[in-house]
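In: Sequence first, predicted model second:
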Amino acid sequence: MDNYKITNLLFEELITFDLEANTYEEVIQKVGNDAYKKGYVKNGFANAVLQREKLYPTALPTNVLKVAIPHPIERDTVEKSAIIVTKLKHPVDFVLMGSENELVPVEIVFTLAVNGGQHQLHILQDLVSMFSDEGAMEKIKSANSAPQMMHTLIDLLS
């Protein structure tokens, strides 16, 4: 836990724009496959994320930009800890956190690929705090390239 910094988990190559998908399952499969090809997660990561998402949904209906924070039920599917940021081309329905079937049209997904439960808890707290700040969410919404998103998130999370 020493020298923990959420900004060390951000990588420009894991920031994607205009991902096309029709379901949250498709979003998670595409995100997981991309992270696997880039060496950040093991084979099976997407399935572990889907398993957890079905049990404990992660969508948050924030005012500016609807978000989801999917993460795997087992953390042994992670090779290198990272936060994968995916802006969707069109909103995709995810289930509201704490609900069984209430849907949220999610526009951006922050997929956590993190080793260690303590780290994950701190990251979730930091992200939820950022999501509750409308000014921060406006900045995230206006970012339109991976470098710009990276810079924005580093500023907001530092």
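Out: Received it, and whenever you're ready, just let me know what you need.

In: Please count neighbours and contacts with C-alpha atoms only from this point.
Out: OK.

In: Give me the residues contacting the lengthiest strand in the chain.
Out: Taking DSSP state E as the criterion, the chain has its longest strand at strand 82-95. With contacts defined as Cα atoms under 8 Å, 6 or more residues apart in numbering, strand 82-95 is touched by 8-11, 14-24, 31, 35, 40, 57-59, 68, 101-114.

In: Comparison target below:
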Amino acid sequence: MSEVDLLHEELVFLDVDARKTEDLFLFVGEELEKRGYVKSTFTRAIIEREALYPTGLALERINIGIPHTDPMHVNTGFVAVVKNKYKLPFIHMGTNNQQILIDYFFILGIKDPADQVKLLQLLMEKFSNVEFIQGLQSNHEQHTLFSFIKNKFEE
């Protein structure tokens, strides 16, 4: 499966009203489960994994979280893009306690572990691209943001 096949317009969530990171995970997990992308164990698993292996990235212009968990909790591979109304605290990758405020979450549902490295490499490449970050910040509607990300994944 190519990385672009993991993108689905219905999994772009904008203006989510979560006051805590766990609330955001509960909201997205419920939406993913309703749509059949994940098992009922996904939300708890992603919360627990994030506590052990933080995935916050402090980039030059914005901060991004890339939470994911084991494939056993995923039915169908996906990348969910989430923009909350408020920046949420998240632990910086590679630390145990350095908090950063997250602008965007790219929640990953990886079904095949072999795909994980390729997907993470693609994301890191895109996150380091100023044009990609500007596009994230300037597209405020579900369809336009989805189309922008899809086009960038296809490049």
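Out: It's in. Note that the coordinates shown come from a computational prediction; the quantities given were computed from them, not determined experimentally.

In: Give me the TM-score for these two chains.
Out: Taking TM-score structural alignment, normalised by the length of structure 2 as the basis, the two superposed chains have a TM-score of 0.95; 154 aligned residues with a Cα RMSD of 1.0 Å.

In: coming back round to it: in structure 2, what range does the longest strand of structure 1 match?
Out: Here strand 82-95 of structure 1 aligns to structure 2 at residues 78-91, judged by TM-score structural alignment.

In: So for the matching stretch, first residue to last residue, what's the gap.
Out: Stretch 78-91 of structure 2 has an end-to-end distance of 23 Å (criterion: Cα to Cα, to the nearest Å).

In: Now do the contacts for the spatially most central residue of structure 2.
Out: Centroid check for structure 2 by Cα atoms, centre = their mean gives Phe106 as the closest residue, at 1.3 Å. Contact analysis of Phe106 of structure 2 by Cα under 8 Å, 6+ apart lists 64-67, 79-82.

In: Quickly note the distance from it to Leu52 of structure 2.
Out: 18 Å.

In: Map the residue nearest to the centre of structure 2 onto structure 1.
Out: Match for Phe106 of structure 2 (TM-score structural alignment): Phe110.

In: Check Leu123 of structure 2 too.
Out: Across the alignment, which pairs residues by TM-score structural alignment, Leu123 of structure 2 is matched by Leu127 of structure 1.

In: before we move on, what SS does that match have?
Out: helix (DSSP: H, G, I helix; E, B strand; the rest coil).

In: mind listing what Asp103 of structure 2 touches?
Out: Contacts of Asp103 of structure 2 (Cα under 8 Å, 6+ apart): 62-64, 83-84, 86-88.
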